[in-house]
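Student: Predicted structure and sequence below. I'll ask about it afterward.
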Amino acid sequence: MSVTLDVKKDHISDRKSKTVLLAAPRGFCAGVDRAIQIVERSIEKFGAPVYVRHEIVHNRHVVDRLTGLGAVFVEELDECPDDRPVVFSAHGVPKSVPKAAQARELTFLDATCPLVSKVHVEAERHAKEGLHILLIGHEGHPEVIGTMGQLPAGQMSLIETEEDARTFEPVNGQKLSLVTQTTLSVDDTADIIEILKARFPDIALPYKEDICYATTNRQAAVKAIAERCDLLLVIGSKTSSNSKRLVEVGAKAGSDEAVLISSSDAIDWDAIDKADVIGLSAGASAPEYLTDGVLAALRSRYDVSCQEVEVTKEKVIFRLPRLLLDK
């Protein structure tokens, strides 16, 4: 007589364990949130399509979602019809752009981040005082193009590197002032500023640091976790300056490896498999659902223990343009 025994084996998981250190703050800043709301509210108020000059923020997921709502993204104002509203991106635009919009009697809304606008005001004030302005930033970035476009050609010089700072020579002993792009590496920018201050002790500095609070906070959060990380993942676009700076900051702060990914679809699973402690952050133009997606993808393959490391809380809110508040 044969007896069949119903033996229940204890389930032993063969899933690897991973620790995720989640940097905070991360993701959307107040300026990005305001810019996206301006596009959304414009579509609600005026109907689709609403034109947007340049990507409203540097994130393809955001742009694609707004396109689905009825936004049309263009690079130049002459691509916009006369009878539809146009929104200027969060990065800011040269003065010639709103001037051209006014000449065509277009309805336009300026989604320039108020902290970028602050730099524009500083530059104009320095120019009125007869100072030549040095702008620390990256050539070709929309924010730099917009800032340099606040003044006539020749009144501002771009400083990209420490070498630029060492070799710049003012013309005819002109007095100097300094402004910076808002999304730079805090540490790298400080090094450039020190070189300029040593060479030109009388250079007029910003009343308050130009690098925005969100850039500073996100870099501080990455520094707080980097040394403990085998691998740091930063979610953001390749065109996003602040996201690329987070990768650089993480690598310098001690992460064994730091990489930029656009979403969970771009994860290098071989690299993940080798890492025990994974850091996770997101640039200021990356929506939180992308962070959620990366965590979900990690949890689908590993036993994940997640710890949020918060360096500060952000409570900044920027007002929307009056045109969108009027009934």
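Tutor: Okay, I see it.

Student: Only C-alpha atoms from now on, for both contacts and neighbour counts.
Tutor: Noted.

Student: who's in contact with the residue nearest to residue 321 when sequence neighbours are not counted?
Tutor: With sequence-adjacent residues excluded and distances taken as CA to CA, 6 or more residues apart in numbering, residue 321 is closest to residue 109, at 7.2 Å. Taking CA atoms under 8 Å, 6 or more residues apart in numbering, we find residue 109 in contact with 38, 85-88, 321, 323.

Student: one more time with 7 Å
Tutor: Neighbouring residues of residue 109 by CA atoms under 7 Å, 6 or more residues apart in numbering: 86-88.

Student: try residue 246
Tutor: 219, 222, 234.

Student: What of residue 219?
Tutor: 246, 249.

Student: same thing with the one 4 residues further on?
Tutor: Remark: with contacts taken as CA under 7 Å, 6+ apart, residue 223 is in contact with 249-250, 253.

Student: Run a quick neighbour tally on the closest residue to residue 260 other than its chain neighbours.
Tutor: Spatially, and ignoring its direct neighbours in sequence, residue 260 is nearest to residue 234 (4.9 Å; CA to CA, 6+ apart). Using other CA atoms under 10 Å, residue 234 is surrounded by 29 other residues.

Student: Tabulate the contacts of residue 109 (a markdown table), appending secondary structure, neighbour count and distance to residue 302.
Tutor: As requested, the contacts of residue 109 are exported to a markdown table (DSSP: H, G, I helix; E, B strand; the rest coil; neighbours: other CA atoms under 10 Å; distance: CA to CA, whole Å):
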| residue | secondary structure | neighbour count | distance to residue 302 |
| --- | --- | --- | --- |
| 86 | strand | 27 | 46 |
| 87 | strand | 25 | 43 |
| 88 | strand | 24 | 43 |
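
Student: any chance you could map the helices in the protein?
Tutor: Taking DSSP state H, the helices of the chain run over residues 30-46, 60-69, 96-103, 114-128, 142-148, 162-167, 186-199, 213-226, 241-252, 269-274, 288-299, 322-325.

Student: how about these in TSV, adding distance to residue 312?
Tutor: TSV is the format used below for the helices of the chain (distance: least, CA to CA, whole Å):
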stretch	distance to residue 312
helix 30-46	15
helix 60-69	25
helix 96-103	36
helix 114-128	19
helix 142-148	26
helix 162-167	30
helix 186-199	16
helix 213-226	7
helix 241-252	17
helix 269-274	28
helix 288-299	17
helix 322-325	31
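
Student: Which of those sits closest to residue 76?
Tutor: Judged by CA to CA, the one of those that comes nearest to residue 76 is helix 96-103, at 8.8 Å.

Student: Quick one: distance of the closest one to the chain centre.
Tutor: 26 Å (CA atoms, centre = their mean, to the nearest Å).

Student: here's the one I want to compare it with:
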Amino acid sequence: MTPPAARPPLRLLLAAPRGFCAGVDRAVKIVEEALTRFGAPVYVRHEIVHNRHVVDGLRARGAVFVEELSEVPDDGRPVIFSAHGVAKGVVTEAMRRRLFTLDATCPLVTKVHREAERHHARGRHLLLIGHAGHPEVVGTMGQLPEGAVTLVQDVAEARRVTPPAGAELAWSSQTTLSVDDTAEIVAALTERFPGIAGPAKDDICYATSNRQAAAKALVAQGAEAVIVVGARNSSNSRRLAEVAERAGARRAMLVEGPAALDLDSLQGCATIGLTAGASAPEALVQAVIAALGARFALAVEEVRVAEETIAFRLPPELARPAARDTLAAD
């Protein structure tokens, strides 16, 4: 630790909102409540959210993370679907095996699923804006029959995508994309297909939009570098780093925690910004602040762009006392 008298001054702009969104908070609480009610093990298909700190903490309490339902034994233990959502085939398989499932899918992702179904019911081919292989995209595409959705990942693909001849079209998007990038893709699609239908309300979730706006505000208020606390496999965290750089930050660092900080690279900076992806807990943000404070004489200022009051209810199975609470003793 640098002696206090030798610490150079550093203005730290702290983004607000930052970190956990309502969907992530709900998903984590579902796993925690299931462990409390039913005991360990509780199975979770895929990472409940994209953050190793969160996943490791739940694993230590007895959560078992699996990639596929085939890894779950037929022993009656709870199985939780992650916040990213799952394809209909996964739900069908769980029902066939009579697994006791709890759905932690973010309600805003579920909104996109229902939207996709409505477009399909009206005979429209869906152009889904998102990243190939991301669990949310896999889950959304899995709501419709094979061939009913075409993935569009960027503006270049929007300009060359070839939907089925004569089909009416609609577009939807992954909820954690760059607001600006998505707007460019939608503009390209609309220019090519003027009659394309879109969502009644933007699919990019409020938390993603707010955090990106806060990242831009950090740069606008003088942040030369921006630290984003989040996992590298977290789409919304990676987008925050990109947004900060495009807004004019000389550097954006995506770090999973204080151990990954390159403090030497911040020497000479007068002002830096700090934010966190929607799946990063506040404890990690505070740990990063502590690490910065050990090297620099910090002057912390909050930069707030929105107030978030949204909260999502737990599934009915956990929101009320249930007979299944005795499961662990069966």
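Tutor: Nice, thanks for sending it over. Keep in mind the model is a prediction, meaning the values are calculated, not measured.

Student: thinking again about what came up before, against residue 192 of the second structure, how distant is the aligned residue in the second structure for the residue nearest to residue 321 of the first structure?
Tutor: If you follow residue 109 of the first structure across to the second structure using TM-score structural alignment, you land on residue 102. Using CA to CA, to the nearest Å, residue 102 of the second structure is found at 41 Å from residue 192 of the second structure.

Student: Check residue 9 of the second structure too.
Tutor: Distance from residue 9 of the second structure to residue 192 of the second structure, by CA to CA: 52 Å.

Student: what residue of the second structure matches up with residue 119 of the first structure?
Tutor: Using TM-score structural alignment as the criterion, residue 119 of the first structure maps onto residue 112 of the second structure.

Student: Show the contacting residues for its match.
Tutor: Here residue 112 of the second structure is in contact with residue 203 (criterion: CA under 7 Å, 6+ apart).

Student: again with residue 290 of the second structure
Tutor: Going by CA under 7 Å, 6+ apart, residue 290 of the second structure touches no other residue.

Student: Residue in the first structure paired with it?
Tutor: Using TM-score structural alignment, residue 290 of the second structure lines up with residue 296 in the first structure.

Student: Also residue 228 of the second structure?
Tutor: Under TM-score structural alignment, residue 228 of the second structure pairs with residue 234 in the first structure.

Student: Would you check that that match makes contact with residue 263?
Tutor: No - judged on CA atoms under 7 Å, residue 234 of the first structure makes no contact with residue 263 at a distance of 9.3 Å.

Student: how near is the alignment partner in the first structure of residue 249 of the second structure to residue 45 of the first structure?
Tutor: Using TM-score structural alignment as the criterion, residue 249 of the second structure maps onto residue 255 of the first structure. Here residue 255 of the first structure is placed at a distance of 46 Å from residue 45 of the first structure (CA to CA).

Student: Kindly report the same for residue 298 of the first structure.
Tutor: Going from residue 298 of the first structure to residue 45 of the first structure by CA to CA gives 40 Å.

Student: ok, those two, which is more surrounded?
Tutor: Ranked by neighbour count (other CA under 10 Å), residue 298 of the first structure and residue 45 place residue 298 first, with 18 against 13.

Student: check contacts around the residue lying closest to that one once chain neighbours are set aside.
Tutor: Nearest residue to residue 298 of the first structure, sequence neighbours excluded (CA to CA, 6+ apart): residue 304, at 7.1 Å. Contacts for residue 304 of the first structure (CA under 7 Å, 6+ apart) come out as 17-20.

Student: Which of those remain contacts when I look at the second structure?
Tutor: Retained in the second structure (both residues aligned by TM-score structural alignment, their matches' CA atoms under 7 Å) from the contacts of residue 304 of the first structure: 17-20.

Student: Okay, the equivalent of residue 172 of the second structure over in the first structure and residue 256 of the first structure: tell me how far apart.
Tutor: Matched by TM-score structural alignment, residue 172 of the second structure corresponds to residue 179 in the first structure. For residue 179 of the first structure, the distance to residue 256 of the first structure equals 33 Å [CA to CA].

Student: Pull the residues that contact stretch 183-201 of the second structure.
Tutor: In contact with stretch 183-201 of the second structure (CA under 7 Å, 6+ apart) are residues 154-155, 158-159, 169-172.

Student: Including neighbour count and distance to residue 185 of the first structure, could the contacts of residue 223 of the first structure go into a markdown table?
Tutor: Formatted as a markdown table, the contacts of residue 223 of the first structure follow (neighbours: other CA atoms under 10 Å; distance: CA to CA, whole Å):
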| residue | neighbour count | distance to residue 185 of the first structure |
| --- | --- | --- |
| 249 | 23 | 7 |
| 250 | 30 | 11 |
| 253 | 18 | 12 |
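
Student: residue contacts, residue 135 of the second structure?
Tutor: Listed by CA under 7 Å, 6+ apart, the contact partners of residue 135 of the second structure are residue 84.

Student: Can you find the partner of it in the first structure?
Tutor: For residue 135 of the second structure, the aligned position in the first structure is occupied by residue 142, per TM-score structural alignment.

Student: Against residue 181 of the first structure, how distant is its match?
Tutor: 10 Å.

Student: what does residue 84 of the first structure give?
Tutor: Distance, residue 84 of the first structure to residue 181 of the first structure, by CA to CA: 31 Å.

Student: What's the local residue count around residue 209 of the first structure?
Tutor: Each residue near residue 209 of the first structure was counted by other CA under 10 Å, and the total is 13.

Student: aligned partner of it in the second structure?
Tutor: Counting by TM-score structural alignment, residue 209 of the first structure corresponds to residue 202 in the second structure.

Student: could you measure its match against residue 183 of the second structure, distance?
Tutor: 10 Å.

Student: check contacts around residue 63 of the second structure.
Tutor: Contacts for residue 63 of the second structure (CA under 7 Å, 6+ apart) come out as 40-44.

Student: my bad, residue 113 of the second structure
Tutor: Residue 113 of the second structure touches 140, 143, counting by CA under 7 Å, 6+ apart.

Student: Which position in the second structure pairs with residue 130 of the first structure?
Tutor: By TM-score structural alignment, residue 130 of the first structure lines up with residue 123 in the second structure.
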